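*Asks:* The following block contains a protein sequence and its predicted model.
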Amino acid sequence: MRTAVVLFTRDLRVHDNPALAAACANADRVVPLFVLDPKLAGLSPNRLRFLHQSLADLRATLRDRGGDLVLRTGDPVAETMKVAGEVGATMLGMAADVTAYARRRERRLTAECERERISLRLFPGVTIVDPGVLRPGGGGPAYKVFSPYHRAWQSATWRDEVATPRRITVPDGVAAGGMPAIGAGESPDAAGGGETEGRRRLGTWLNHLDPYPDLHDDLPADGTSRLSAYLRFGCVSPLALANAARQRNAEAYVRQLCWRDFYYQVVLTFPKISTDAYRPNADDTWRADPEALKHWQDGQTGVPIVDAGMRQLRAEGWMHNRARLITAAFLTKHLGVDWRPGLAWFFRWLIDGDVPNNSGNWQWVAGTGNDTRPYRRFNPIRQAQRFDPDGVYVRRYVPELKSVEGAAVHQPWRLPADIRRGLDYPGPLESHRDEAVWLRP
């Protein structure tokens, strides 16, 4: 009997999972496997909680189909090969990925599978269009600018979604392994993980796509999908989401999914995106200011729109995309602080934090990455007045300012002195890049 091992990584779902579908079609017995790497356990309590919830949900779904999720803890390559040897597997399948960590894992698995005469296959599924498929017409391994990539991406042929296996047969005698305890995380209002929850949210979101072009930047409306964490862990198929959005002619939303693919193809050829500037000679003007960084991290900059975003991050393990741009720009372009500590802070808290998108967007804002206008600025007050005109978003996350009415909440330093004294809210941090006219009382 032919036996296959499917190593789950960032594809924690049974629907549209090419690696799982292929294993079930070509083998008599299938071992769905996930290996918990202790080296990654301490990076983000929020993501660890979401991961454990997703694994519990995946195990339940697999058991409904007669299978199970086998869990191991340790080095992913060593544990995978150990399981493969125990069950006599001749095939190993997994989703291809682009990060340096994932590529090292793939190279090591390739070498081990060759040594043990096991067939290793890498499958799509983490993105909509495979990261290495689209190449610039003028040469080069990857597109450096989004617009031409978007045009090529729009005309690319997408793979077909694969069917969900109806039945999964696991070899007898395989120990499933204990499910890790689901901790509390750090963000009290964080979303719950898992394919079941992800697909529920997807179904709800598809009924709210029509106003997306008008509301996706509106901070108080919160008119975005909030599916990013489910895409990051593969609880929702990006292809299935894009197909469903295209069927509803929601091209503005599909374009955002293209941005996600764009950064994956960038990281495939530039794996140091979290540590090195993508644009050479664009990374030598930063200053160290631990005190300013701490105020920014704590949501105590004295600039309400920035503080609201940073407090949303802590409370929910998520932040509205427009607020991400504003807060990142404030740290880098106004305070002049290096983008890497900001990137690391987001990585700690964001449930959807992944290398391609978190790092790519930070570099875009800092002017070190894939932005054709690297010197662009985001004036936080103008951004607030445009995308939170009545101050609803600010008051939602900065309770010290709940008594301030209307747009005045965005510039509390302009209020009369007696009102300011009663707010228990700090004055704005000083800018180190310009005179910051927007801060003057």
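*Replies:* It's in. Numbering: from 1, shown residues only.

*Asks:* alpha carbons only for contacts and neighbour counts from here, please
*Replies:* Will do.

*Asks:* show me what contacts the closest residue in space to residue 221 that isn't next to it in sequence?
*Replies:* The spatially closest residue to residue 221, leaving aside those adjacent along the chain, is residue 215, at 6.7 Å (C-alpha to C-alpha, 6 or more residues apart in numbering). With contacts defined as C-alpha atoms under 8 Å, 6 or more residues apart in numbering, the neighbours of residue 215 are 221, 222, 223, 224.

*Asks:* Could you find the residue nearest the spatial middle of the protein?
*Replies:* Most central in the chain under C-alpha atoms, centre = their mean is residue 352, positioned 3.2 Å from the mean C-alpha point.

*Asks:* what's near enough to touch that residue?
*Replies:* Counting by C-alpha under 8 Å, 6+ apart, residue 352 makes contact with 47, 228, 229, 230, 231, 232, 233, 318.

*Asks:* and here's the other structure:
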Amino acid sequence: MSVSIVLFTSDLRVHDHPPLRAALRASSEVVPLFVRDTGIASAGYAAPNREAFLADCLGDLDTALRACGGRLVVRSGDVADAVAGVAAETGADAVHMAGGVSAYAQRREERLRNVLEGQGRRLVVHDSVVTAVAPGAVTPASSDHFAVFTPYFRHWSEQRLRDVLAAPRAIRVPDGVATEGTPSRARVSGTSPGLAAGGERAGRKQLTAWLRRGVAGYEDGHDDLPGDATSRLSPHLHFGTLSPVELVHRARGAGGPGADAFVRQLAWRDFHHQVLAARPAAAAHDYRTRHDRWRSERAAARDIEAWREGRTGYPVIDAAMRQLSHEGWMHNRGRLLTASFLTKTLYVDWRVGARHFLDLLVDGDIANNQLNWQWMAGTGTDSRPNRVLNPVTQAKRYDPDGAYVRRWVPELAGLAGAAVHEPWKQPGPERAKYAYPDPIVELAEGLERFRRARGLD
């Protein structure tokens, strides 16, 4: 009997899974394999929230595979060595996997290919599994990637997406393949108390509810902080429990301005993936340098700590940072505001903020996290690199009655309406009642420092 291995990475699902379907077409027996990559931890990318969500995803994937007569095989260690070991045990002639974009993913793929070819086996890498449109599928005439979103989106929208693949009905796994078993969320410590549940079933249920009740209002409501009108599907996209191809198809099927706006956000995700695939160094280095002389972490230590803990004295910033701590997730408008505040008002290196986000975000995706941070820092693909978001103005626009702030900064719950965004304006005796810090920097002072550092004065 012929045997193929399906190496699951960021595609932890059975619906719309090209590597799995290709392996089933090619072989009579298939080994669904996940390797708990020790390199992730040594590279500093392991985080409790993602480890817990991953445990949910793997348990759910194993359940789905067992419903088809299969099971998930879990191993730990170096990915190439682990996969090669399973291939030798089973006599597999091919390994199928989804393509990745980060420098780490590209090195992993290259090493795996070399090891397998040394054994006389094939590595088959499938596109449009982690993204809707594969990185490099659309490029401008003069470059290997698009550096501006608008023309990218135009070309992206013209691409014909592959059809959505049904989940397999039957999977036969070779006898005797040992597994470590799936991990348990309960054994992961240090998680955020409000962390959402992971797994394909949870993701598909959430997607169905979103398409029925949420997407229609997305265009008008996606920036509404208290309304929480976003899909919250980003963790499922990060772990691949939902297919971006299926999401685009289903959103387009729903139709309307809200669905169009949602599809545009999915295109933004693909945009960042194609940038990182072409420029892997952008995960750690400026995509476009502004020759910043950032404040050192030592000099800015108190400001950085106040930002991390949600006690900057700017309520909307603190609310967003506390949401991140509690849920392992943050509203997108909050991400923009907190990133602008750290990099431009406090003039702290974007890598400090990106690292903190990766420590907590359950959807901590290298491409989207790092390149969105660079966007706000002005070192990325933004055509307005020196824009600064005023947290007070933004709060009054996107949290006009202060409900979002009062939800996450309860010490200010006694301040009604928009007054909650500027507690420092309260009369002395009234202000003393609230156990809330004064602003750590005046906005005008921060703006002047940033403009001076960028040579804009």
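*Replies:* Nice, I can see it. Just so it is clear, the structure is predicted and the values come from calculations on it, not from any experiment.

*Asks:* And the residue nearest to the centre of the first structure? What does it align with in the second structure?
*Replies:* Residue 352 of the first structure maps onto residue 363 in the second structure, with residues paired by TM-score structural alignment.

*Asks:* mind checking the SS state of that match?
*Replies:* Here residue 363 of the second structure is recorded as coil under DSSP: H, G, I helix; E, B strand; the rest coil.

*Asks:* if I look at the residue nearest to residue 221 of the first structure, how far off is residue 364 of the first structure?
*Replies:* Using C-alpha to C-alpha, to the nearest Å, we find residue 215 of the first structure at a distance of 22 Å from residue 364 of the first structure.

*Asks:* Also residue 29 of the first structure?
*Replies:* Residue 29 of the first structure is 46 Å from residue 364 of the first structure, where distance means C-alpha to C-alpha.

*Asks:* Quick check: chain neighbours aside, which residue is closest to residue 195 of the second structure?
*Replies:* Per C-alpha to C-alpha, 6+ apart, closest to residue 195 of the second structure is residue 327, 4.8 Å.

*Asks:* ok, the counterpart of residue 264 of the second structure in the first structure to residue 212 of the first structure distance?
*Replies:* Here residue 264 of the second structure is matched to residue 255 in the first structure, going by TM-score structural alignment. Distance of residue 255 of the first structure to residue 212 of the first structure, given as C-alpha to C-alpha: 12 Å.

*Asks:* again, but for residue 65 of the first structure
*Replies:* In terms of C-alpha to C-alpha, residue 65 of the first structure sits 36 Å off from residue 212 of the first structure.

*Asks:* Which one of those two is surrounded by more residues?
*Replies:* A count of neighbours by other C-alpha atoms under 10 Å puts residue 212 above the other of residue 65 of the first structure and residue 212, at 18 against 14.

*Asks:* residues in contact with the more buried one?
*Replies:* Neighbours of residue 212 of the first structure in contact, by C-alpha under 8 Å, 6+ apart: 223, 224, 252, 253.

*Asks:* That one matches what in the second structure?
*Replies:* Superposed on the second structure with TM-score structural alignment, residue 212 of the first structure falls opposite residue 218.

*Asks:* Look up which helix or strand that match falls in, please.
*Replies:* Using DSSP states H and E, residue 218 of the second structure sits within helix 218-221.

*Asks:* Where is the longest strand in the first structure?
*Replies:* Of all the elements of type strand in the first structure, the one with the most residues (DSSP state E) is strand 29-36.

*Asks:* helices or strands next to that strand in the packing?
*Replies:* Counting contacts by 3 or more C-alpha pairs under 8 Å, 6 or more residues apart in numbering; DSSP states H and E, strand 29-36 of the first structure packs against strand 3-7, helix 18-26, strand 70-73, helix 76-87.

*Asks:* Which of the ones you listed sits closest to residue 124 of the first structure?
*Replies:* The minimum distance between residue 124 of the first structure and these falls on helix 18-26, with 6.7 Å, by C-alpha to C-alpha.

*Asks:* Now find how far off-centre the helix holding residue 218 of the second structure is within its chain.
*Replies:* 21 Å (C-alpha atoms, centre = their mean, to the nearest Å).

*Asks:* start and end residues in the first structure for the helix or strand that comes right after it, please.
*Replies:* Going down the chain from helix 218-221 of the second structure, the next helix or strand is helix 234-239, by DSSP H and E. Counting by TM-score structural alignment, helix 234-239 of the second structure falls onto residues 228-233 of the first structure.

*Asks:* I would like the residues contacting that stretch, please.
*Replies:* Contacts of stretch 228-233 of the first structure (C-alpha under 8 Å, 6+ apart): 10-12, 51, 193-195, 198, 236-238, 351-354.
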